[in-house]
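*Asks:* give me coordinates for this.
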Amino acid sequence: MQGKKAAAKSAERVIKKYPNRRLYDTDSSAYITLADVKQLVMDQATFVVRDAKTGEDITRSILLQIILEEEAGGAPMFTEQVLASIIRFYGHAMQGFMAPYLEKNIQAMVEVQTQMADKAQSFTPEMWSRFMTMQSPVLQGLMGSYVEQSKSAFQQMQEQMQKNADQVLGAFGLKRP
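*Replies:* The predicted model follows:
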């Protein structure tokens, strides 16, 4: 099993970030831009960004930079209220539950998008027109599925919180009423 992990690690594309803020793709032996890194994400390529000096994994900070540029680019995805809410979760007891909750919801939306794309391939322009002008049962079904998955993720998060609370109370010899 360790051999597979080592092979997977060596197959991972490595991008080095130099102090001059330049990114170097070791696969193509060329300097690349954030737009190129964004394209790697869009292509679902597996990569890691490492600080050239320390070797530290800084992939998250580069991905956050891409999000920042996208948000500043004119069609933001996050409202100020959403961003403020995310900031409030840092340091809060719910912080540990937020990431898995968001991840499950985004995955559910990706699945809805994939299903829509699969169904849309056979649509003619006339079919698209009809689809867009009336409420489609297919769309309702897909969104219903997303809502159910979101609800399930939230319920799992609540159950985990209750278990954690029970453990904390149990440590003090207390039980929930």
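*Asks:* from here on, contacts and neighbour counts on C-alpha atoms
*Replies:* OK.
*Asks:* might you report the residue contacts of Met77?
*Replies:* Glu71 (Cα atoms under 8 Å, 6 or more residues apart in numbering).
*Asks:* ok, now with 10 Å
*Replies:* Ile67, Glu70, Glu71 (Cα atoms under 10 Å, 6 or more residues apart in numbering).
*Asks:* gap between the first one and Ala52?
*Replies:* Going from Ile67 to Ala52 by Cα to Cα, to the nearest Å gives 22 Å.
*Asks:* next: the second one.
*Replies:* Computed with Cα to Cα, the distance linking Glu70 and Ala52 is 25 Å.
*Asks:* run this one through as well so I can compare:
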Amino acid sequence: MNKKSKQGSEPIIIKRYASRKLYDAAAKEYVTLEDIARYIREGRDVKIIDKSTGEDLTRQYLVQIIADFESQGENALPLNILTDLVRHYQEQASSVASAMTPAFLGQMFEAYKAQQEKALSELGELGSNAMDPEKVMGAMNEAMRDWQEKQSEFFAQTMRQWGFGAPQSAQNGEPSQQAAPTQSVDEAQTAEKEAKIRAIEDNLEALQDQLKKLR
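*Replies:* Okay, here's the model as predicted:
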């Protein structure tokens, strides 16, 4: 791109043609998803509409941008969070609390960013204060493991507070049915713990790979 859309408070209007090409009406040129991602990184709001029908397609394309980042290895969100979103998305969308979904996701992502910044800061302090590379790696692994565990606990608690995973009768204000036998509860808890452990291990392995590249 050679031209830039005029800066201002109004969102950049992107029109999608029947050919599925995207056109920046202000800059008067065709753009790609990467161009749109750049607009957003620069702090601009973007609105994508169908030229023929006027349908707002912004959400669809933002999801596509995130999917493209993930497919390129730019993992912005840990696996356990993505898994929880997929697991509970339909449940929440069909519940009486569906109107709270955007607020919930916003709160969850802001909390995730805050925890991520804190963890990176702590890891940086470990790296600057220790001299032995092996000790640094061990300390970083331990710190990351602890952070991942706290993160999983935090999001599980947040999702319960917002009604994710709760029995449908409880969400409707009705008393929930009597709990299943203890054995079933134990099995469910064990499976949940194992899933969290796998997610932590996956994220830890990814971090270790990144650290090795920096050594």
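*Asks:* just to revisit the earlier point, Val110 of the first structure: which of the contacts of Met77 of the first structure is nearest?
*Replies:* Ile67 (17.5 Å; Cα to Cα).
*Asks:* and the helix or strand encompassing the closest one against the second structure, how far off on average?
*Replies:* Here Ile67 of the first structure, judged by DSSP states H and E, is contained in helix 59-72. Aligned to the second structure and superposed, helix 59-72 of the first structure gives a mean residue distance of 2.6 Å (mean Cα distance after the TM-score superposition for the first structure).
*Asks:* same check, this time on stretch 142-149 of the first structure
*Replies:* On superposition with the second structure, the mean distance recorded for stretch 142-149 of the first structure (mean Cα distance after the TM-score superposition for the first structure) is 4.7 Å.
*Asks:* all strands of the second structure, in order?
*Replies:* Secondary structure of the second structure (DSSP state E): strands at 12-16, 22-24, 29-31, 46-50.
*Asks:* just name the most buried of these.
*Replies:* Of all these, strand 12-16 carries the top mean neighbour count, a mean of 22, counting by mean count of other Cα atoms under 10 Å.
*Asks:* Provide the aligned range in the first structure for that strand.
*Replies:* Using TM-score structural alignment, the residues of the first structure aligned to strand 12-16 of the second structure are 13-17.
*Asks:* residues near Val37 of the first structure, how many?
*Replies:* By other Cα atoms under 10 Å, 20 other residues sit near Val37 of the first structure.
*Asks:* tell me who's in contact with it.
*Replies:* Ile15, Leu23, Asp25, Asp43, Ala45, Phe47, Val49, Ile62, Leu63, Ile66.
*Asks:* give the equivalent position in the second structure for it.
*Replies:* With TM-score structural alignment as the criterion, Val37 of the first structure pairs with Ile36.
*Asks:* check contacts around Phe164 of the second structure.
*Replies:* So, once contact is read as Cα under 10 Å, 6+ apart, Phe164 of the second structure ends up touching 84-85, 87-89, 91-92, 95, 97, 101, 104, 156-158, 171.
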